[in-house]
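Undergrad: build me a structure from this.
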Amino acid sequence: MTPAPLRQHRPVATATVSPLRWLVSWWEVIFFGAVLLVLALSPSSYRDPRMRAALARHAWTDTAPILLGFSMLSALLTVVLTRIVVVTARSYGLSQYALEMVIRVLVLELIPLTAALFVALRCTIPNGAALAEMRRTGRFQALRRAGVDPLVREVLPRMLAGAFSAITLAALSCFVAAVLAYLAVYQLTPAGLPAYTRMFSHVFNPSVSLIFTIKTVFFALAVSVIPMASGAYDDYAAAPSSRESAALQGLVRMFAVLLLLESVSLVGNYY
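TA: Sure thing, here's the model as predicted:
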């Protein structure tokens, strides 16, 4: 029978190892993302015709099928939210602040975050799971034996396509929301353009515009890099991987990073 003192010390050892494994896993995700960014900025990564063909294919399949649907969803959300805010503001005598509130909440905060989550759930997390399946079936090892880097051939096109899709959806949906917010308040008359452009420039001042751009880019990188790192974890991690699902790992880590980025942007915009 195991002595009682030994049984009491086992949970302490597990509690000591778990934070270390957590830190190591996050460090390797960061390192893996840095490797992908270096490859993305290296011209030699694009010399392979198969890599360029894979990049074009993934960029099309990750963006085109969801572009119209997400734009329509953003349009519907804009019309509903604008109507609610305008009617509520009028009842309190705050009509002059209604449109600015819609732009700040919808265009500045909600749409970039929603676009990133939409791309993650629709494209990048399934792509990360597909990479994990390739790893399990020996696809990566076969590419190495053929003298091809699996990061360049399989991982990099999916990462770039995911980032492109997130940025494209966010940019187009913000434009649609800005146009529909104007139409919901001023209808088809150009009489409101001076006031609207003045309000828009007040909201998107240089500092807010810079934060908005950086946040959108980092959202795109987060939803494209983290699922890829989780999918290729066993091949490029220094420590042995656990048996957790690659999709679940990517989802949890991605949500944590998105929450951190959104919190930092809110602090930069309003404090």
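
Undergrad: when you work out contacts or count neighbours from here on, use the C-alpha atoms and nothing else.
TA: Will do.

Undergrad: what number of residues lie near the nearest residue to Glu133 once chain neighbours are set aside?
TA: Distance criterion Cα to Cα, 6 or more residues apart in numbering; nearest residue to Glu133, sequence neighbours excluded, is Gly231 at 8.0 Å. By other Cα atoms under 10 Å, the residues close to Gly231 number 26.

Undergrad: so what's Gly231 up against?
TA: Going by Cα atoms under 8 Å, 6 or more residues apart in numbering, Gly231 touches 128-133, 246-247, 250.

Undergrad: of the residues you listed, closest to Leu151?
TA: Set against Leu151, the nearest of those by Cα to Cα is Leu131 (10.2 Å).

Undergrad: please, which helix or strand holds that closest one?
TA: Following DSSP states H and E, one finds Leu131 within helix 125-136.

Undergrad: elements contacting the helix or strand that comes right after that helix?
TA: Using DSSP H and E, the helix or strand that follows helix 125-136 towards the C-terminus is helix 139-145. Under the contact criterion of 3 or more Cα pairs under 8 Å, 6 or more residues apart in numbering; DSSP states H and E, helix 139-145 touches helix 150.

Undergrad: could you also give me the structure for this second sequence? I'd like to compare it with the first:
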Amino acid sequence: MISSTSIPAALRRLHRSAMSWLGGWWRLLHFAVLMLELALMPSSYRQPLRPALARQLVQATAPNLLWFTVLASLISLVLIRIVVVTSQSYGLSRFALEMVVRVLVLELIPLTAAAFVALRSTLPTGLELAQRRAEGDFGAQASGMALLRSEYFPRVAAGVFAVWLLAAVSCVLTLLLAYLSLYGFTPWALDGYTRVVGQVFNPAVALILLLKIVFFSFAAGLIPMASSFYDGASYRPRASHGLNDMVRVFGVILLIEIASLMGNYY
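TA: Here you go, the predicted structure:
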């Protein structure tokens, strides 16, 4: 039999967990507002902050662009081949291009770009900043706007921009590979190809794709940095710190993907 004292204790633990969960999302929202404020301030792009912003943009995009482009190309070629062979076996060849565009360009490429940037750039950078704050590297600026402007805003902007660039380049490359895989090196199929792609990218679908990439970039760029900023002072080297950020990032990405699927197909 459960003792009468265990029920209030369980309720208190549940209350603390709920308040901690709500507090974490409230801090994330507050951090996002601060980053938006800095993004709209001209002083964030002037000297001496401009070199740091440019350096973070290059570091977040240049190393990842080559590897992600190669990865996206290989995945696209394999999936395009699978879709083409499967559609031909069922006599549905006329739907192959539309299926390739919907599966790869609308769904898989943006999702993979956000996950790639989060794992390769923003999550490790967030852990690094949290460790530096715990070690006192930033001194008296450890919790002020100066720290946000000089250290956090360039990294958030770099993470957001990296998702945009990787998704845009990979989507264009996938469309090119789809054309070459289906029609070969001939210009005579461009009319039918552009007609099918244009039918897929109607205004509603194009808007949903754009919004999805934007929110993916916000999730990958903001969540690790917000956790680093608010929890960095109490950071301890442990796996759970980065794991919690990873779970939160991919949880938000999953919710955005579900919302986009509902907008496209319901």
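
Undergrad: any chance of a markdown table for the contacts of Gly231 of the first structure, columns neighbour count and distance to Ser173 of the first structure?
TA: Output for these, formatted as a markdown table (neighbours: other Cα atoms under 10 Å; distance: Cα to Cα, whole Å):
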| residue | neighbour count | distance to Ser173 of the first structure |
| --- | --- | --- |
| Gly128 | 29 | 25 |
| Ala129 | 21 | 27 |
| Ala130 | 18 | 28 |
| Leu131 | 26 | 29 |
| Ala132 | 25 | 32 |
| Glu133 | 15 | 33 |
| Ala246 | 25 | 30 |
| Ala247 | 22 | 27 |
| Gly250 | 27 | 25 |
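
Undergrad: still on that earlier bit, aligned partner of the residue nearest to Glu133 of the first structure in the second structure?
TA: Using TM-score structural alignment, the partner of Gly231 of the first structure in the second structure is Ser228.

Undergrad: just the helices in the stretch 101-250 of the first structure please.
TA: Along the stretch 101-250 of the first structure, counting by DSSP state H, counting those that start in this stretch, helices occupy 111-119, 125-136, 139-145, 150, 156-186, 193-203, 206-231, 233-236, 246-270.

Undergrad: quick one: which of the ones you listed is nearest Thr82 of the first structure?
TA: When the helices of the stretch 101-250 of the first structure are compared by Cα to Cα, helix 156-186 sits nearest Thr82 of the first structure, at 6.3 Å.

Undergrad: longest helix in the second structure, please.
TA: Criterion DSSP state H: the longest helix present in the second structure is helix 49-89.

Undergrad: distance from it to the middle of the chain?
TA: The chain centre lies 13 Å from the centre of helix 49-89 of the second structure; the measure is Cα atoms, centre = their mean, to the nearest Å.

Undergrad: report the angle between it and helix 109-117.
TA: 130 degrees (axes from the mean of the first three to the mean of the last three Cα atoms, to 10 degrees).

Undergrad: please tell me how far Ile125 of the first structure sits from Ser224 of the first structure.
TA: Distance of Ile125 of the first structure to Ser224 of the first structure, computed by Cα to Cα, to the nearest Å: 8 Å.

Undergrad: and Val185 of the first structure, by the same measure?
TA: From Val185 of the first structure across to Ser224 of the first structure, the span is 36 Å (Cα to Cα).

Undergrad: which one's more surrounded, those two?
TA: Neighbour totals were compared for Val185 of the first structure and Ser224, and Ser224 leads with 32 against 17 (other Cα under 10 Å).

Undergrad: that one reaches Gly162, doesn't it?
TA: Yes: here Ser224 of the first structure lies in contact with Gly162, judged by Cα atoms under 8 Å, at a distance of 5.0 Å.

Undergrad: in contact with the aligned partner of Pro51 of the second structure in the first structure, which residues are there?
TA: Aligned by TM-score structural alignment, Pro51 of the second structure pairs with Ala53 of the first structure. Residues in contact with Ala53 of the first structure (Cα under 8 Å, 6+ apart): none are found.

Undergrad: list the residues that contact the aligned partner of Leu209 of the second structure in the first structure.
TA: Matched to the first structure by TM-score structural alignment, Leu209 of the second structure sits across from Phe212. By Cα under 8 Å, 6+ apart, the contact set of Phe212 of the first structure is 108, 265.

Undergrad: how near is Phe212 of the first structure to Val225 of the first structure?
TA: Relative to Val225 of the first structure, Phe212 of the first structure is positioned 20 Å away (criterion: Cα to Cα).

Undergrad: and Val185 of the first structure, by the same measure?
TA: 40 Å.

Undergrad: next one: Arg104 of the first structure
TA: 28 Å.

Undergrad: higher neighbour count, these two?
TA: A side-by-side neighbour count of Arg104 of the first structure and Val225, using other Cα under 10 Å, places Val225 first with 29 against 14.

Undergrad: contacts for the helix holding Leu131 of the first structure, please.
TA: 140-141, 154-155, 158, 227-235, 246-247, 250-251.

Undergrad: mean per-residue distance, it to the second structure?
TA: Once fitted to the second structure, helix 125-136 of the first structure is off its aligned match by 0.8 Å on average (mean Cα distance after the TM-score superposition for the first structure).

Undergrad: which bit of the second structure covers stretch 179-195 of the first structure?
TA: Alignment of stretch 179-195 of the first structure against the second structure: residues 176-192, by TM-score structural alignment.

Undergrad: ok, the spatially closest residue to Thr216 of the first structure that is not a sequence neighbour to Val148 of the first structure distance?
TA: For Thr216 of the first structure, ignoring the flanking residues on the chain, the nearest one in space by Cα to Cα, 6+ apart is Pro112 at 6.1 Å. As for Pro112 of the first structure, its distance to Val148 of the first structure is 36 Å (criterion: Cα to Cα).

Undergrad: do Val38 of the first structure as well
TA: Distance from Val38 of the first structure to Val148 of the first structure, by Cα to Cα: 17 Å.

Undergrad: between those two, tell me which one has more neighbours.
TA: Ranked by neighbour count (other Cα under 10 Å), Val38 of the first structure and Val148 place Val148 first, with 15 against 12.
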